[in-house]
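Student: no sequence on hand, only this structure:
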């Protein structure tokens, strides 16, 4: 009988008993937070893990920690700045061999208004378009694996905004960091929906995950009073518990055609009209196939 996991499970719990030797994994944003714990769990099960990070010095410290705790040397660090398509291109051009697991974990949250060199609002630039460019450029390596999985780290924050197709980068409307973050997290789920449809014939499966309430460096731009209130009101996970759902989706979840796309607490989430408790469920606009296809086409044009 397959083991069962819950909100209390850790990433190491999920990989207990798994053998990932011979499998190559990339985890973006793996120099801190749940990214480190995701990479640690995959490495502990024998996977060869690349920490794809913007700050390589922090990445090397994370890699040293993973090597020390797991006893494996199959951990390397590579630079990628997801806001910079030239950096993404350099990373993917340097990759060789099959890629079995791609965990799109890196992200930014509630930034003050910022844009990249193409004028893209930074949440969409990093959280969605950078990862979109990464995944599509790595498609040959994913196909070569034969049974690759892509996991996109989303958030219950997706409920705050669908894709603003008429003003995706807040060029017309006043900038709102909550809406900017929300639409980028919706984009993460829609990517999983459309990539599964397009790439299933290549043996590639996809999922989006909600890690849970974890307080990391991601919330550094929040108002301190709001952050303190959130910590009082909502249950908190450790980073190891927060990484568990990413690892579950990457290794154990049923991702066959027709199965759920969005996971939380190591199980499929319920589709809800609104996320009443701020944490659980996925709203319909994040699963809409027409929006997923439209976003894919728009994203392809943007990164061209």
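Tutor: Good, I have the coordinates. These numbers were taken from a predicted model, which means no experiment stands behind them. Numbers count the residues shown, from 1 in each chain.
Student: drop to CA atoms for contacts and neighbour counts, all remaining ones
Tutor: Noted.
Student: now the strands for the stretch 151-300 of the chain?
Tutor: 205-210, 262-264, 267-268 (DSSP state E, counting those that start in this stretch).
Student: can you redo the ones you listed as CSV with distance to residue 64?
Tutor: Output for these, formatted as CSV (distance: least, CA to CA, whole Å):
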stretch, distance to residue 64
strand 205-210, 27
strand 262-264, 29
strand 267-268, 31
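Student: highest mean neighbour count out of those strands?
Tutor: strand 205-210 (a mean of 30; mean count of other CA atoms under 10 Å).
Student: what helices or strands is it leaning on?
Tutor: For strand 205-210, the elements it packs on are strand 149-153, helix 177-199, helix 244-251, strand 262-264, judged by 3 or more CA pairs under 8 Å, 6 or more residues apart in numbering; DSSP states H and E.
Student: pull the residues that contact the last one.
Tutor: It refers to strand 262-264. The contact list for strand 262-264 (CA atoms under 8 Å, 6 or more residues apart in numbering) reads 7, 189, 207-212, 245, 249, 268-269, 280-282.
Student: between the strands of the stretch 151-300 of the chain, which gets nearest to residue 70?
Tutor: strand 205-210 (24.8 Å; CA to CA).
Student: please enumerate the helices of this protein.
Tutor: In the chain, the segments counted as helices under DSSP state H are 11-15, 33-44, 56-70, 85-94, 122-123, 131-137, 139-145, 177-199, 224-233, 239-242, 244-251, 289-303.
Student: other residues contacting the fourth one?
Tutor: This means helix 85-94. 78-82, 130, 133-134, 137-138, 303.
Student: now render the residues you listed as TSV, adding neighbour count and distance to residue 40.
Tutor: Formatted as TSV, these follow (neighbours: other CA atoms under 10 Å; distance: CA to CA, whole Å):
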residue	neighbour count	distance to residue 40
78	18	16
79	19	18
80	25	19
81	21	21
82	28	22
130	26	23
133	20	25
134	22	22
137	16	25
138	20	22
303	12	31
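Student: quick one, what contacts residue 268?
Tutor: 260-262.
Student: I should have written residue 303 there, sorry.
Tutor: Taking CA under 8 Å, 6+ apart, one finds 85, 129, 133 in contact with residue 303.
Student: any idea how far residue 129 is from it?
Tutor: Remark: distance between residue 303 and residue 129 (CA to CA, to the nearest Å) = 7 Å.
Student: ok, second structure coming up, stack it against the first:
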């Protein structure tokens, strides 16, 4: 399937919320959504970076309808404030923001940072926006092929006893797929036409990889990351296609998992794929949902 951003329908009557919209996949997705006529709420941790990104999009697209809002997914208070101040219907929520492979740190609320931002923050955000989601609305959660290496360690969810940066990242990305699939099950049980989908960008040239090296203070690793991106990665604009497909294509299936369909599922145009067996375990998904409610203090009932 050769599906590109030009394949998107007219979005002039749609409003989307994109977390982490100021860089990488989020920036490219926002650019193309705006080009298709959508109103895009750019939910960014840094308002300054959000405004700079919006300026770049305006220079490229011209007619972009962008709204910049502050959102720090490492803070449940920030999430509550964002959700309370966001009026009106949300047609699509794109849970995109994330961190990867960083040294162990904790969020404002004491969560291991990768799980806290990548999963728990988005879980809380989705819960608090669920009443505003359109009757035919979608929730698109950006995971990673690294979810295949992940396991949910319910005995040490926040890696307080043992921490590996990539183990924690893989756990958070597995949590993304489990959450997306469980949300779809709950949409169906509630009898709604809403859809929840998970996607992954493949190996895309974004700042996420070099940020890992900068967090470790390693110039050698930083150079290697930049070189690998230059040689092996596909452009961020291609990495954004699965997100755009899941958010806008009429033929996507709720509960589906979409990523690049080319070489090793790391490059190419979007295609439906199968997540790992662990990601398809409904008992794990339900348990994670219950734990996530308890951890974040939100009641996510439909």
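Tutor: All right, it came through fine. Fair warning: this is a prediction, and the values are worked out from it, not measured in the lab.
Student: for the two chains, what TM-score is obtained?
Tutor: TM-score for the superposed chains, counting by TM-score structural alignment, normalised by the length of the second structure: 0.87, backed by 278 aligned residues with a CA RMSD of 1.8 Å.
Student: same check for the contacts of residue 268 of the first structure, but in the second structure.
Tutor: For those, the aligned pairs still in contact in the second structure (both residues aligned by TM-score structural alignment, their matches' CA atoms under 8 Å) are 261-262.
Student: out of the contacts of residue 268 of the first structure, which comes closest to residue 184 of the first structure?
Tutor: Of all the contacts of residue 268 of the first structure, residue 184 of the first structure sits closest to residue 262, with 15.1 Å by CA to CA.
Student: which residue lines up with the closest one in the second structure?
Tutor: Aligned counterpart of residue 262 of the first structure in the second structure: residue 257 (TM-score structural alignment).
Student: which residue comes closest to its match once chain neighbours are left out?
Tutor: residue 198 (4.8 Å; CA to CA, 6 or more residues apart in numbering).
Student: corresponding residue for that neighbour in the first structure?
Tutor: Residue 198 of the second structure maps onto residue 208 in the first structure, by TM-score structural alignment.
Student: pretty sure its match contacts residue 158?
Tutor: No: if you go by CA atoms under 8 Å, residue 208 of the first structure and residue 158 don't touch, sitting 11.2 Å apart.
Student: still on that earlier bit, now the second structure: which of the contacts of residue 303 of the first structure match?
Tutor: The contacts of residue 303 of the first structure retained in the second structure, by both residues aligned by TM-score structural alignment, their matches' CA under 8 Å: 85, 129, 133.
Student: nearest to residue 224 of the first structure, of those residues?
Tutor: Scanning those for proximity to residue 224 of the first structure, where the rule is CA to CA, the winner is residue 129, at 29.0 Å.
Student: the closest one -> the second structure?
Tutor: By TM-score structural alignment, residue 129 of the first structure lines up with residue 120.
Student: residues contacting the closest residue in space to residue 50 of the second structure that isn't next to it in sequence?
Tutor: The shortest distance from residue 50 of the second structure to any non-neighbouring residue, by CA to CA, 6+ apart, is to residue 22 (5.0 Å). Counting by CA under 8 Å, 6+ apart, residue 22 of the second structure touches 42, 44, 49-50, 52-54.
Student: trace residue 22 of the second structure over to the first structure, please.
Tutor: With TM-score structural alignment as the criterion, residue 22 of the second structure matches residue 31.
Student: could you do residue 167 of the second structure as well?
Tutor: In the first structure, the residue matched to residue 167 of the second structure (TM-score structural alignment) is residue 179.
Student: rewinding a little: identify the residue spatially nearest to the match of residue 129 of the first structure, adjacent ones excluded.
Tutor: That would be residue 292: by CA to CA, 6+ apart, it lies 6.4 Å from residue 120 of the second structure.
Student: what about the aligned partner of that neighbour in the first structure, neighbour count?
Tutor: In the first structure, residue 292 of the second structure lines up with residue 299, judged by TM-score structural alignment. Residues lying near residue 299 of the first structure (other CA atoms under 10 Å) number 17.
Student: quick one: residue 107 of the first structure and residue 127 touch, right?
Tutor: Yes: if you go by CA under 8 Å, residue 107 of the first structure and residue 127 touch, sitting 5.1 Å apart.
Student: those two: which is more packed in?
Tutor: residue 127 (27 against 23).
Student: give me every residue that touches the more buried one.
Tutor: Here residue 127 of the first structure is in contact with 82, 106-108, 184-185, 188 (CA under 8 Å, 6+ apart).
Student: and for residue 199 of the first structure?
Tutor: Applying CA under 8 Å, 6+ apart, the residues near residue 199 of the first structure are residue 205.
Student: next: residue 207 of the first structure.
Tutor: Contacts of residue 207 of the first structure (CA under 8 Å, 6+ apart): 149-152, 189, 192-193, 249, 255, 261-263.
Student: returning to that earlier point: for residue 100 of the first structure, find the nearest of the helices of the first structure.
Tutor: With CA to CA, the closest approach to residue 100 of the first structure among these belongs to helix 139-145: 5.4 Å.
Student: so which residues make contact with that closest one?
Tutor: Outside helix 139-145 of the first structure, the residues that touch it by CA under 8 Å, 6+ apart are 96-100, 148, 202-204.
Student: cheers, nothing more for now.
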